[in-house]
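Peer 1: this one's sequence-less:
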């Protein structure tokens, strides 16, 4: 029988499905408590690697975060379990929400008075994926300099630590648009602009196309940087090498996939 505590560090975009899944898992194992800590995947991985955080399991929004920061010293391998895609979220109250769409969003965002944002690329994969989407849109729409023009229109204060922070800003009206994952938009009931598959980082068959986008972010150690090339959004998990409760972690992994069927 599993007992004690299972500590799971995870991407913020997994909060809603994990809440349901962990409740089901605890019901199957009454002697076990699952404690969850959500955050930006890149920041959480650095916390594990530095020893600032001890966890049994780490669930990342980007498989490469695990492979680049944690394998092999802090985790044996990354196990993929789900996919996602990038969308541009908004509410009915967003400026020009009545006319924005997949063919003109990149013209609406830089318009006067429009407030839009994304999460911090150094902390959250959704942040560097947002920058990749801008680069891919420049190529797809044949608009040289588009990514730079868009970034010039984004106010610095609209780059927030986590994508979940952006959702709160959308809902209180201080942002008109925010880059998020499609799963989160659906879970939160947000309107969103769906992008062409060659731009949205949602199709693994298009990884050669996505690889044209390149973003540099903070590395595992102070002063280091990592070059990240565009690739389809693939979520992955890792069993941490110093897991305090490895038996519970393995049981969680074995039970995981059916719980995320609707992600």
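Peer 2: Received it, and whenever you're ready, just let me know what you need. Keep in mind it's a predicted model, so treat the numbers as computed, not measured.
Peer 1: going forward, measure contacts and count neighbours with C-alpha atoms only.
Peer 2: Noted.
Peer 1: Can you list the buried residues in the host helix or strand of residue 49?
Peer 2: Taking DSSP states H and E as the definition, one finds residue 49 inside helix 41-50. By neighbour count with 16 or more other C-alpha atoms under 10 Å, helix 41-50 contains the buried residues 41, 42, 43, 44, 45, 46, 48, 49.
Peer 1: Run a quick neighbour tally on the nearest residue to residue 235 once chain neighbours are set aside.
Peer 2: Among residues not flanking residue 235 along the chain, residue 61 sits closest, at 4.5 Å (C-alpha to C-alpha, 6 or more residues apart in numbering). Burial of residue 61 is recorded as 29 neighbouring residues (other C-alpha atoms under 10 Å).
Peer 1: okay, now the one to match up with it:
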């Protein structure tokens, strides 16, 4: 009788433990991604092409995704959105594309390489990045034209370059940069290396750079805020996992990671 009672109690405890697995003892900082729409298990690798300015936040989301789907590996290719769009249209294998501007996304969808309508998941604005403490005393766009001030801009083909052109045109300021960089990280790197005195980069990149870089806000940036769209690619090697990653980015957990990095809600 005692052995039978022990086996019954053990079975009940086992059932309770299984039922508790998804939610008991949570309280960690990692938010769980939403489940796959069809409830099937996510397997395999996921390849995400994403704008350079998304590097820190998407890397965090990739870790969260892998934690929620054991055995799955998320690989990222971070670069300028225009370069990534060209790679996708030339047949580079990827599951998801996240761009820093609708124009670069349109390049991909117009070529028939997007699966469905892209969804906007975040917005971003430019700031003037300067060395810590702003030793040059820069306060606005007009200061970028001062004699001796070396400025780095992104090339106009990439979103940070197009945004810089828009704000400078709106402000009636003509800046002659000493360098045009392939993406926002490269422009910021020139500043951190001391090769320039200022760079027009995204607010999120200044935050990610830490204490050695400060950001000078300017009013014209509000008129050039860029929307970030994301889409599952039509030739995605891993459709199920790619769609689940897109769902994570669009979820409340994804927005929390993005806004913590300095992005604005869409």
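Peer 2: Nice, I can see it. In this text the structure is predicted, and so the values were computed from the model without any measurement.
Peer 1: if we can go back for a sec, trace the residue nearest to residue 235 of the first structure over to the second structure, please.
Peer 2: When the second structure is aligned by TM-score structural alignment, residue 61 of the first structure is paired with residue 100.
Peer 1: my guess is its match contacts residue 228, does it?
Peer 2: Yes: between residue 100 of the second structure and residue 228 there is a contact under C-alpha atoms under 8 Å: 4.6 Å.
Peer 1: ok, back up a step: and the residue nearest to residue 235 of the first structure, how far from residue 140 of the first structure?
Peer 2: 25 Å (C-alpha to C-alpha, to the nearest Å).
Peer 1: re earlier: against the second structure, what's the mean shift for the helix holding residue 49 of the first structure, could you check?
Peer 2: In the superposition with the second structure, the average deviation recorded for helix 41-50 of the first structure is 1.0 Å (mean C-alpha distance after the TM-score superposition for the first structure).
Peer 1: Which residue range of the second structure does that helix align onto?
Peer 2: Residue span in the second structure matched to helix 41-50 of the first structure, by TM-score structural alignment: 81-90.
Peer 1: show me what contacts residue 125 of the second structure?
Peer 2: 202, 203, 221, 222, 224, 225, 226 (C-alpha atoms under 8 Å, 6 or more residues apart in numbering).
Peer 1: before we move on, what about residue 79 of the second structure?
Peer 2: So residue 79 of the second structure contacts 49, 50, 51, 52, 183 (C-alpha under 8 Å, 6+ apart).
Peer 1: before we move on, what about residue 21 of the first structure?
Peer 2: Applying C-alpha under 8 Å, 6+ apart, the residues near residue 21 of the first structure are 256, 259, 260.
Peer 1: In the second structure, what residue corresponds to it?
Peer 2: Match for residue 21 of the first structure (TM-score structural alignment): residue 61.
Peer 1: Make sure I have this right: that match is in a helix.
Peer 2: Yes: under DSSP: H, G, I helix; E, B strand; the rest coil, residue 61 of the second structure sits within a helix.
Peer 1: From residue 233 of the second structure, how far off is it?
Peer 2: From residue 61 of the second structure over to residue 233 of the second structure (counting by C-alpha to C-alpha), the distance is 19 Å.
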